[in-house]
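**Q** next input, structure requested:
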Amino acid sequence: MMDKHGMTPLMHAAWKGTESMLSYLLKQDTLFILFDFRMLLEAGAKAYHINSVNRTAAAMAAFVGNHECVSVINNFVPKDDVWYYTRLQPLEDEPKLPAKLAHPLYKMVMSMNTHPVRISMIVRADPLLLENLDKVTAVLELMSDKEFKHRYDVNEILSLKFHMIKYILKVTKFEKILIFCTKIFFRRFPVHQENFLRQGIKEFPFPESTLFKMLVTNFSHCKTYGEGQTAAEYINGAFNGQKGFKDYENCGTCGEEKAEKKCTACKSISYCNQDCQKLHWFMHKKFCKSLREAFDKREKEAKESEKLEKKEEK
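**A** Below is the predicted model:
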């Protein structure tokens, strides 16, 4: 919702310094607020600034339960942080990153989902990334180091995120064929994927990081794979902000949030779309029947419980 000058209500409130209106708008959980947050960040707003009670914008958004805003703030990367590597630096014969790769790489690092299958899908959809994985991973390593070692405002979230994307891309490069690469994360699932992601965290070069220590502690408490959150969910939670509960399902293939389609046979596993369902089928078909039986049993028990309650009311 913008006026003829391209200004939204939040932008007007911020420009005019109307604190009461600004406070009201920031509490609203709507899509235009998320859009405004991105625009404010792109215009140079600093997410590390604190208010009178020593809270950052992300902390305040988490406090009021606006998890989408937390994700936007935590995952925001200024465009110049990527385009910087497309410019020739002193003592260089050529830029570290070809200009044609800047936009695909920026799109990848702005993703709020670092599930290995989702990252592999992004690469599979863009031949430029696949053809230049050596340069992309080298730049991601530099970006990770910069966020942790070369900024006065250390950003542990982005540093670890860039590291994990680089770590996943190394496997993508090794596998050559991306369709096989995405499938490998399902083999012996969840053992292979759990071990893979935990090893990626273990290789983070800054063990003094608070975020690193938190993830290691979480992993140590979850020794039986398949119980509780997966490593992918812990990692995405570290980047997007922890949530006390969720009222939606994640995609069984790529971990994307708010997956609205379910397997029509078992009605138990959610997917983003038909592509994700097809990719997961070779693994899912082994359990689809048993999941349907469990689903039918739950439905039957729920109906019997409902009948019993009605009888007691009478």
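**Q** please make it C-alpha for all contacts and neighbour counts, starting now.
**A** Fine.
**Q** how about residue 28, secondary structure?
**A** Classification of residue 28 by DSSP: H, G, I helix; E, B strand; the rest coil places it in coil.
**Q** brain fart, residue 54
**A** Following three-state DSSP, we place residue 54 in the coil state.
**Q** and for comparison, fold this next one:
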Amino acid sequence: MATAEDTQEVTREIFTNIFNNDFDGLQKIYAKNIDLSPDILDEHGMTPLQHASYKGNEQIVRWLLARGADVNSGKHKYQYSALHFGALSGNPRVCSLLLAAGAKSELANSVGRTASQMGAFVGNHNCVGVISNYVPVEEVSCFAVPESVHSDPVISVELVQPIHKFIMMTNIHPVKVALDIPPVFLVEDNPTKVYKVLHSLSEREIQKQLEANEVMAFKFHYLSCILIEIAKYYNEKQSDSKEFFIKKVLKSEKNYLEQFLKDCIRMFPYRDCTIFRQVKTIFQH
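**A** Predicted coordinates for the structure are as follows:
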């Protein structure tokens, strides 16, 4: 029977292995102690997942999550979550893993800072971008389910993952967006279907009861504008509609980009939003 001293020694070994990024050593300890919880605590109330997140070790984070580690453990004495530590690590992939596992981005530490705010404070803007742009895949997959037995789903199941990846991009320069549009978005009636999803997601962000996310609402609208613009060239039988759009943007042909962006702003339906007034003001100067 394990003594208290034995348990303390095992605990120390676990956190030492995580500190040293020793994944093999960590696995061996858990293999020898099959009943050991993935949520054991150190003297500060930190779990192995929080330690691994702070180290930015994607492999260990993924493994601990698979073992059922509590992604929102709140026993740290300063109330830092695993996502707080992930944002501090500077590894955006770790932040993505935590968010996909259900990490709550709105949780604040003892000084009232969220994970995104802590990431920004230390200059890890790539992590901030991932957290700020994260959308649960369920918010897209619901469009692949018919609303009733007498209706068809808005999109096919095959479009769920490409759309989910598309809406979570953090670099939204029009050229980057164009390059990242999957070819499947442009075939048959898929442009219209994807547009409907983006429009619905934008509307959903505005109508959130607790706190509307105007920035995300405008982002979805903006992405839909680029998609439809490229789809228009595709329908006009351009040899490569994405390349055609990119060339027009880069060459600034007849102020093409400026006019496109102005039209995009003008078509945003939520005129009372702060984000609408801000972007409109920018293009008036």
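**Q** residue 260 of the second structure - how many residues pack around it?
**A** Residue 260 of the second structure has 15 neighbouring residues, counting by other CA atoms under 10 Å.
**Q** state the next helix or strand along the chain beyond the longest helix seen in the second structure.
**A** If you go by DSSP state H, the second structure has its longest helix at helix 214-235. In the C-terminal direction, the helix or strand that comes right after helix 214-235 of the second structure (DSSP states H and E) is helix 241-251.
**Q** what is the corresponding segment of the first structure for the helix or strand following that following helix?
**A** With elements assigned by DSSP H and E, the helix or strand that comes after helix 241-251 of the second structure is helix 256-266. Aligned by TM-score structural alignment, helix 256-266 of the second structure corresponds to residues 192-202 of the first structure.
**Q** mean shift between that stretch and the second structure?
**A** Superposed on the second structure, stretch 192-202 of the first structure shows a mean distance to its aligned partners of 1.8 Å (mean CA distance after the TM-score superposition for the first structure).
**Q** got the buried residues for that stretch?
**A** 193, 194, 196, 197, 198, 200, 201 (16 or more other CA atoms under 10 Å).
**Q** which of those residues sit farthest apart?
**A** 193 and 201 (12.6 Å; CA to CA).
**Q** so the residue nearest to residue 69 of the second structure when sequence neighbours are not counted, which of the three states?
**A** Once flanking residues are discounted, residue 69 of the second structure sits nearest to residue 38: 5.3 Å by CA to CA, 6 or more residues apart in numbering. Classification of residue 38 of the second structure by three-state DSSP places it in coil.
**Q** so residue 38 of the second structure makes contact with residue 48?
**A** Yes. Using CA atoms under 8 Å, residue 38 of the second structure is in contact with residue 48, at 6.8 Å.
**Q** tell me which helix or strand the spatially most central residue of the first structure sits in.
**A** Nearest residue to the geometric centre of the first structure (CA atoms, centre = their mean): residue 113, 2.4 Å. Here residue 113 of the first structure sits in a region with no helix or strand, counting by DSSP H and E.
**Q** equivalent analysis for the one 4 residues further on, please.
**A** Counting by DSSP H and E, the element that carries residue 117 of the first structure is helix 116-124.
**Q** now that helix, how far from the chain's geometric center?
**A** From the chain centre to the centre of helix 116-124 of the first structure is a distance of 12 Å (CA atoms, centre = their mean, to the nearest Å).
**Q** now stretch 199-206 of the second structure
**A** Centroid displacement of stretch 199-206 of the second structure relative to its chain, using CA atoms, centre = their mean, is 16 Å.
**Q** go on, stretch 175-191 of the first structure?
**A** Stretch 175-191 of the first structure has its C-alpha centroid displaced from the chain centroid by 19 Å (CA atoms, centre = their mean).
**Q** alright, calling it a day.
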